[in-house]
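Visitor: I would like the atomic coordinates for the input below:
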Amino acid sequence: MLPSGPTKVQHFLPLPNRKDVNRLILLSSLKEIANDLVDSSSSSTENEIETLVLGRNSQPRVNRFVDDVVNFYSEAEFKKNFRVSRDLTEYLVAKYSASTWFITRNYKGGRLQTPAESHMLAFLWFAAKKTTFREVGNIFDMCLSNMYNTFNKVLNFLVRDIAPEAIKFPNETHEKEVIAKAFENIAGFPNVLGCIDGSIHHSKLRFLDVFTGVPSIIHDARVLRLSFIGKELSSACAPKYHL
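Guide: As a prediction, the model looks like this:
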């Protein structure tokens, strides 16, 4: 027997199709990545991420800055802006491009890969100017995520590949004698291997040891005790040298 009275009709919301679900998952993932990469001052929003996914808009940035500007710098202008010479920069670019930190893209399509030279110059510009990733990215035609990844790649390259060969304490006796003699010619004080002021350098201002990671301002003597070289000082300065 059929029930008497008005029949209740239940309304169900339509289930989202697979395309909509995939789109929402992708947007959510991109938003999480963006929050990890971009600091709180970023103007990135969900709408901007959605624009990136659904239809990429070209952001206005400087084109050909390296080709049209940097390559025409005089040596003095280059060093003023990057704090290192052009010859040293070219050496670093060659080493970086051949390292495992710079991976040459083996597929075609999309934007052209940013060359190793731009990676190095962008990093040096950031380090010399104390500016922001966003500003450097605009100058060197890199999006914010590309600039972030570039910075970390070059930083790892410098710390892991270059620093061990460039920043090192003298081990051989003849090296120590050359440095000590140079200091004696400057100040008349014998057997000096280096000067301490947060770092250790020899008479020509080349770093012999660098130690970072101590917060705030503390005395140089405490920095030395905390550093790696401080724990090996007796053997490093043997048999007659001092800092």
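
Visitor: going forward, measure contacts and count neighbours with C-alpha atoms only.
Guide: Will do.

Visitor: all helices for this structure, in order.
Guide: Assignment of helices within the chain using DSSP state H yields the ranges 18-37, 46-54, 65-68, 75-82, 86-97, 116-129, 133-139, 144-157, 163-166, 173-187, 220-226, 228-231, 233-236.

Visitor: Including mean neighbour count, could the ones you listed go into a markdown table?
Guide: Shown next, in a markdown table, are the helices of the chain (neighbours: other Cα atoms under 10 Å):
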| stretch | mean neighbour count |
| --- | --- |
| helix 18-37 | 13 |
| helix 46-54 | 14 |
| helix 65-68 | 13 |
| helix 75-82 | 15 |
| helix 86-97 | 16 |
| helix 116-129 | 19 |
| helix 133-139 | 18 |
| helix 144-157 | 18 |
| helix 163-166 | 12 |
| helix 173-187 | 15 |
| helix 220-226 | 15 |
| helix 228-231 | 14 |
| helix 233-236 | 14 |
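
Visitor: One more sequence to fold, the one below, so I can look at both together:
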Amino acid sequence: MQDFEFKRHFRLTRSTFEWLCCEIIPHLRREITGPGIVGLAWEQKVDASLWFLATGECFRSIGNRFGMGESTFSYALRDFINVIVTKFLAEKIVFPNTESEINEITSGFKGTGRIPNVIEAIDGSHIPIKAPHLFPVDYFNRKGFYSIVLQAVVDHKKSFLDICVGWPGSTHDSRILVNSNLFLIKI
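Guide: Modelled structure (predicted):
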């Protein structure tokens, strides 16, 4: 697959993909499916999971594309997501807590947007989902579809500083903010 095609399908460059594999593969579980039966290759889990996250393709199609059943892919995706969250959330998504970090960000915002005294940009996004069986009305948002909400905070370089995800689509932005880790941070 050509590099441009790879990026189009996986939504990241081949070098970023290789870096991600090196970072997370040691943390993925290798299922033992029985005597003499080999579980999924780690790369297969990463490939299939990234393909799903980039395309939203259904589990059956991904299973066919990457040579695994739907339920096997479901477990592989869950494992992949758990590793991403546990490995990167605490390590890579960190709110600034020193005066020098805060000064760097405020200077960055002042330089790029000519806005003084800003240390973050915050917004929310609705991630479409199928209507859940339990409490579907809670997930129906004001835009007319079922969703969960992602609240994200970035710095002047568009690096994530905080995320909060999972609230039902009908939840007001202010409620999500007040219940997020961001609201607890004292600067």
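
Visitor: Now render the helices of the first structure as JSON lines, adding distance to Val210 of the first structure.
Guide: Converted to JSON lines, these look like this (distance: least, Cα to Cα, whole Å):
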{"stretch": "helix 18-37", "distance to Val210 of the first structure": "28"}
{"stretch": "helix 46-54", "distance to Val210 of the first structure": "41"}
{"stretch": "helix 65-68", "distance to Val210 of the first structure": "31"}
{"stretch": "helix 75-82", "distance to Val210 of the first structure": "21"}
{"stretch": "helix 86-97", "distance to Val210 of the first structure": "20"}
{"stretch": "helix 116-129", "distance to Val210 of the first structure": "17"}
{"stretch": "helix 133-139", "distance to Val210 of the first structure": "25"}
{"stretch": "helix 144-157", "distance to Val210 of the first structure": "15"}
{"stretch": "helix 163-166", "distance to Val210 of the first structure": "10"}
{"stretch": "helix 173-187", "distance to Val210 of the first structure": "18"}
{"stretch": "helix 220-226", "distance to Val210 of the first structure": "10"}
{"stretch": "helix 228-231", "distance to Val210 of the first structure": "9"}
{"stretch": "helix 233-236", "distance to Val210 of the first structure": "14"}
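
Visitor: Looking at these, which is nearest to Ile196 of the first structure?
Guide: Nearest of the helices of the first structure to Ile196 of the first structure, taken as Cα to Cα: helix 220-226 at 7.4 Å.

Visitor: Arg88 of the second structure maps to what in the first structure?
Guide: Slight slip there: residue 88 of the second structure is Phe, not Arg. In the first structure, the residue matched to Phe88 of the second structure (TM-score structural alignment) is Ile162.

Visitor: quick one on the thing from earlier: right, and the helices of the first structure - which one's nearest Leu208 of the first structure?
Guide: helix 163-166 (8.3 Å).

Visitor: what's the mean deviation for the closest one versus the second structure?
Guide: With mean Cα distance after the TM-score superposition for the first structure, helix 163-166 of the first structure departs from the second structure by a mean of 1.4 Å once superposed.

Visitor: which residues are contacting that helix?
Guide: With contact meaning Cα atoms under 8 Å, 6 or more residues apart in numbering, helix 163-166 of the first structure is reached by Phe207.

Visitor: Now with 10 Å, please.
Guide: Asn156, Phe157, Leu158, Arg206, Phe207, Leu208, Asp209, Val210 (Cα atoms under 10 Å, 6 or more residues apart in numbering).

Visitor: By neighbours, which of these wins?
Guide: The most neighbours of any of the contacts of helix 163-166 of the first structure, using other Cα atoms under 10 Å, belong to Asp209, which has 21 neighbours.

Visitor: Identify the residue nearest that residue in space, chain neighbours excluded?
Guide: Closest residue to Asp209 of the first structure apart from its sequence neighbours, by Cα to Cα, 6 or more residues apart in numbering: Ile200 at 5.1 Å.

Visitor: what does Lys87 of the second structure give?
Guide: Distance criterion Cα to Cα, 6+ apart; nearest residue to Lys87 of the second structure, sequence neighbours excluded, is Ile24 at 7.7 Å.

Visitor: returning to what we had before: tell me who's in contact with the match of Phe88 of the second structure.
Guide: Leu92, Lys95, Tyr96, Leu155, Asn156.

Visitor: now the most centrally placed residue in the first structure: how far from Phe211 of the first structure?
Guide: Note on the first structure: the residue nearest the mean C-alpha position is Phe151, at 2.8 Å, using Cα atoms, centre = their mean. In this structure, Phe151 of the first structure and Phe211 of the first structure are separated by 21 Å, where distance is defined by Cα to Cα, to the nearest Å.

Visitor: Kindly report the same for Thr104 of the first structure.
Guide: In terms of Cα to Cα, Thr104 of the first structure sits 33 Å off from Phe211 of the first structure.

Visitor: again, but for Lys204 of the first structure
Guide: 19 Å.

Visitor: With neighbour numbers in mind, choose between these two.
Guide: Ranked by neighbour count (other Cα under 10 Å), Lys204 of the first structure and Phe211 place Phe211 first, with 14 against 10.
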